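Visitor: Quick one: sequence and predicted model below, then my questions.
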Amino acid sequence: MKKIGVLTSGGDSPGMNPAIRAVVRKAIFHNVEVYGIYGGYSGLISGKIKKLELGSVGDIIHRGGTMLQSARCPEFKEKEVQLKGIEQLKAHGIEGLVVIGGDGSYRGAKALTELGFPCVGVPGTIDNDIPGTEQTIGFDTALNTVIDAIDKIRDTATSHERTFVIEVMGRDAGDIALWAGLAGGAETILIPEENYDMNEVADRLRSGQERGKKHSIIVVAEGVCSGYEVARKLQEETKMDTRVSVLGHMQRGGSPTAADRVLASRLGARAVEILIEGKGGRAVGIEKNKLVDYDIIEILDKKHTFDLDLYNLSKELSI
């Protein structure tokens, strides 16, 4: 291949910029031209495509978000819209595409692959819910953002002797809640992968209170239910002074951690190598610190699995 494209799609995540940088510079190192598609699949359809040079990605490795912008594009599910996207790519002489994003982005890449246009998926989402990789770009940064918030909230929870319910992102995956809850010393962690009993949660709070505990932190993943709903039920059950913090989109922002910058650089570069090798329809990832790649169609047929041992450990340590 002599010309490739790169786009970011769906929800942004810290580390997308380092991934873009890696794609551009790896390609140019191998004398391959790179074109940026601005605004995700929506920008692809409308032809927002521009050639990128080495300087185009200078001074972005430390920046959150994505220089290529991102957007949701429900209409890209339609075959005629996908074919229009391929027409735009071919009009610029682009022979392969790197797609950085989550589940929806991968589905777009899969559709283009099935229509004969080679794509490689790079997992960019804070949710850490993409099969075929142990970690996604942005997860580590989001995790540290949540931990920082928990630490700050714990200060005020201690001062006022309150219970705080902290709602975090993750869609249908509980990885952010689980990892941040364990690292932040939360008394209870509610995730969509495991059922919970509100009576048991209330009993744990009462037990802590009886042994002199003055405050508690409960982390709930958005895929379980609203943090306000959890707080309402707990207050009715325990009569404890309960407050709610919904961290929201702040979890997607901020300068990417060193771990995310390195991961993004490795995965972005590997995606280019795959296209140069003449292959498409792949999804890159990392397992046991080794780069891997799988058929993107097979990846989408699998389900994300969470770490049950880590969940059980969190319950043992929060007694």
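Guide: Sure, I can see it. Numbering: from 1, shown residues only.

Visitor: switch to C-alpha atoms for all contacts and neighbour counts from now on
Guide: Noted.

Visitor: What separation do you get for the nearest residue to Asp293 once chain neighbours are set aside and Ala264?
Guide: Of all residues not flanking Asp293 in the chain, Val284 sits nearest, at 4.2 Å (CA to CA, 6 or more residues apart in numbering). Counting by CA to CA, to the nearest Å, the gap from Val284 to Ala264 is 11 Å.

Visitor: just Gly116 next, same as before
Guide: According to CA to CA, Gly116 stands 27 Å off from Ala264.

Visitor: Looking at the two, which has the bigger crowd around it?
Guide: Using other CA atoms under 10 Å, the more surrounded residue of Gly116 and Ala264 is Ala264, with 31 against 12.

Visitor: does Ala111 really touch Leu83, like I thought?
Guide: No: Ala111 lies out of contact with Leu83 (CA atoms under 8 Å); the separation is 9.7 Å.

Visitor: can you tell me how far the nearest residue in space to Val168 that is not next to it in sequence sits from Leu115?
Guide: Among residues not flanking Val168 along the chain, Ala221 sits closest, at 5.2 Å (CA to CA, 6+ apart). For Ala221, the distance to Leu115 equals 37 Å [CA to CA].

Visitor: what about the two, which has more around it?
Guide: More crowded of Ala221 and Leu115, by other CA under 10 Å: Ala221, with 25 against 13.

Visitor: doesn't Gly170 make contact with the residue nearest to Val168?
Guide: Yes: using CA under 8 Å as the test, Ala221 is close enough to Gly170 to be in contact (6.3 Å).

Visitor: Need the overlap of contacts for the two.
Guide: Ile176, Ala177 (CA atoms under 8 Å, 6 or more residues apart in numbering).

Visitor: now the longest helix seen in the chain, how far from the centre of its chain.
Guide: Ranked by residue count and defined by DSSP state H, the top helix of the chain is helix 139-160. Centroid separation for helix 139-160 versus its chain: 19 Å, with CA atoms, centre = their mean, to the nearest Å.

Visitor: here's the one I want to compare it with:
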Amino acid sequence: MGADSKVAVLTSGGDAPGMNTAIRAIVRKGIYHDLRVYGVFHGYDGLLRGEIKEMELGSVADIVHRGGTILKTARCEEMFTAEGQRLAADQLKAKGIEALVVIGGDGSYRGAKKLAELGIKVIGVPGTIDNDIAGTDSTIGFDTAVNTVVEAVSKLRDTASSHERTFLVEVMGRNCGDIALHSGLAIGAESILTPEIPFDLQEISEKLLRGYRRGKNHSIIICAEGAGDIREIASGLKNYSGLENRVTILGHIQRGGAPSAADSLLGAMMGGKAIEALMEGKSEVMISHFQNEIVDRPLELAFKEKKMFNRKLYELANELAI
């Protein structure tokens, strides 16, 4: 891509802390290399409506410390249709935009791939707190979400200790238990329930009772939302153990807040790498944190592979919670 080539960036799917850092890197590195960078507002939904605005250096000033995304985001069912995909490509072509950087998750990448088939150069940047995209070891927002859970649970532990109860804490993760696993190990949870690993309520109850017999007066169980209905799990544990418990659902608080230093750094590096890939003439690649490097890899890896669950880390958590 040469000087005055036009590039657009959008954020799609769930917001994630660090997206703004990636947007800033894409805009400023693009301008530094004499590209014209456009922001697409409200994700693919905004793209279909032509919500496209040229960005300047000042457009991304003072945003690295802010959570969410200044470009906003939205779900877009129409983008799953051939008509919607053609309209999205036409909106970009009408403004002379040759390339699009998509910051988001698996669904966002699928939309990008369809645009590539229609003649638009596309780069994917992984932005999702779930850390569920294959082909990259880390996604923007994951580290912040884990830290948010750790902070919240540290406060819940005070109440759990005061009332001598078991607390079940539901964290995000419908199909991927990484937030539960990493936060659970970090805070020393007695049990971690994830979609990837079957669990036995009687075994968990026996573990809780062993702890109480040796003088432990409270326990924390971290449960990914995809592991099952947390209220049914809580009811089952009470029936087996006879111990009182309480349920806390953290919900969307996990998506908010200023990005951690790790996510800010990851967003900046991935955004910069996206521009580099475009300037090298690449398309249909995803920017990945792979083997401790920021690299571009084939976009299709996100669809062909399944994100591997870290069973060794899960086993370690179980061993430490005896």
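Guide: Looks like it arrived, so ask away. Small disclaimer: the values here were computed from a predicted structure and weren't measured.

Visitor: Give me the TM-score for this pair.
Guide: TM-score of the superposed chains, computed with TM-score structural alignment, normalised by the length of structure 1, equals 0.99; 319 aligned residues with a CA RMSD of 0.8 Å.

Visitor: Which one of Ala111 and Leu83 of structure 1 is surrounded by more residues?
Guide: Neighbours were counted for Ala111 of structure 1 and for Leu83 using other CA under 10 Å; Ala111 has more, 21 against 17.

Visitor: Show me what the more buried one lines up with in structure 2.
Guide: Aligned by TM-score structural alignment, Ala111 of structure 1 pairs with Lys114 of structure 2.

Visitor: For its match, give me its contacts.
Guide: Shown in contact with Lys114 of structure 2 (CA under 8 Å, 6+ apart): Gln85.

Visitor: what's the answer for His62 of structure 1, then?
Guide: Residues in contact with His62 of structure 1, defined by CA under 8 Å, 6+ apart, are Asn17, Pro18, Ser255, Pro256, Arg261.

Visitor: among these, who's most crowded?
Guide: Within those, Pro18 tops the neighbour count with 31 neighbours, counted by other CA under 10 Å.

Visitor: How about the contacts made by that residue?
Guide: By CA under 8 Å, 6+ apart, Pro18 of structure 1 lies in contact with Ile60, Ile61, His62, Arg261, Ala264, Ser265.

Visitor: Could you rerun that using 10 Å?
Guide: Pro18 of structure 1 is in contact with 24, 57, 59-67, 137, 256, 260-268, counting by CA atoms under 10 Å, 6 or more residues apart in numbering.

Visitor: swap in Glu56 of structure 2?
Guide: By CA under 10 Å, 6+ apart, the contact set of Glu56 of structure 2 is Val27, Arg28, Ile31, Arg36, Val37, Tyr38, Gly39.

Visitor: Report how many residues lie close to the fourth one.
Guide: This points to Arg36 of structure 2. Look at Arg36 of structure 2: counted by other CA under 10 Å, it has 20 neighbours.

Visitor: Now do the shared contacts for Ala111 and Leu83 of structure 1.
Guide: The contact sets of Ala111 of structure 1 and Leu83 overlap at Phe76, Phe117 (CA under 10 Å, 6+ apart).

Visitor: Centroid-nearest residue for structure 2?
Guide: For structure 2, the residue nearest the mean C-alpha position is Thr128 (1.7 Å; CA atoms, centre = their mean).

Visitor: who are the neighbours in contact with the equivalent of it over in structure 1?
Guide: Alignment note (TM-score structural alignment): Thr128 of structure 2 maps to Thr125 of structure 1. Shown in contact with Thr125 of structure 1 (CA under 10 Å, 6+ apart): 9-16, 100-103, 135-139, 142, 170, 252.

Visitor: In strands, which of these appear?
Guide: If you go by DSSP state E, the contacts of Thr125 of structure 1 have Ile100, Gly101 in strands.

Visitor: Considering the contacts of Thr125 of structure 1, which are maintained in structure 2?
Guide: Shared with structure 2 under both residues aligned by TM-score structural alignment, their matches' CA atoms under 10 Å, the contacts from these are 9-16, 100-103, 135-139, 142, 252.

Visitor: Only the buried residues of stretch 67-87 of structure 2, if you could.
Guide: Within stretch 67-87 of structure 2, the residues that count as buried by 16 or more other CA atoms under 10 Å are 67-76, 79, 84-87.

Visitor: Max pairwise distance over those residues: which two?
Guide: Across the buried residues of stretch 67-87 of structure 2, no pair lies farther apart than Gly67 and Arg86, at 31.7 Å, counting by CA to CA.

Visitor: Do a quick rundown of the helices in structure 1.
Guide: 16-29, 40-46, 79-91, 103-114, 139-160, 175-183, 198-210, 227-238, 258-276, 296-300, 308-317.

Visitor: okay, those in TSV with distance to Ser216 of structure 1 next?
Guide: Putting these into TSV (distance: least, CA to CA, whole Å) gives the following:
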stretch	distance to Ser216 of structure 1
helix 16-29	35
helix 40-46	41
helix 79-91	50
helix 103-114	34
helix 139-160	7
helix 175-183	12
helix 198-210	7
helix 227-238	12
helix 258-276	30
helix 296-300	38
helix 308-317	14
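
Visitor: of all these, which lies closest to Asn289 of structure 1?
Guide: So among the helices of structure 1, helix 258-276 is nearest, using CA to CA, at 9.4 Å.

Visitor: ok, back up a step: between the helices of structure 1, which gets nearest to Gly248 of structure 1?
Guide: Gly248 of structure 1 lies closest, by CA to CA, to one member of the helices of structure 1: helix 139-160, at 10.0 Å.

Visitor: In structure 2, which residue range corresponds to the closest one?
Guide: With TM-score structural alignment as the criterion, helix 139-160 of structure 1 aligns to 142-163.

Visitor: What of stretch 47-61 of structure 1?
Guide: The aligned range for stretch 47-61 of structure 1 is 50-64, by TM-score structural alignment.

Visitor: cool, and stretch 245-265 of structure 1?
Guide: Matched against structure 2 by TM-score structural alignment, stretch 245-265 of structure 1 falls on residues 248-268.

Visitor: Quick check: the residue nearest to Asp293 of structure 1 touching Asp295?
Guide: Yes: applying CA atoms under 10 Å, one finds Val284 of structure 1 in contact with Asp295, separated by 9.0 Å.
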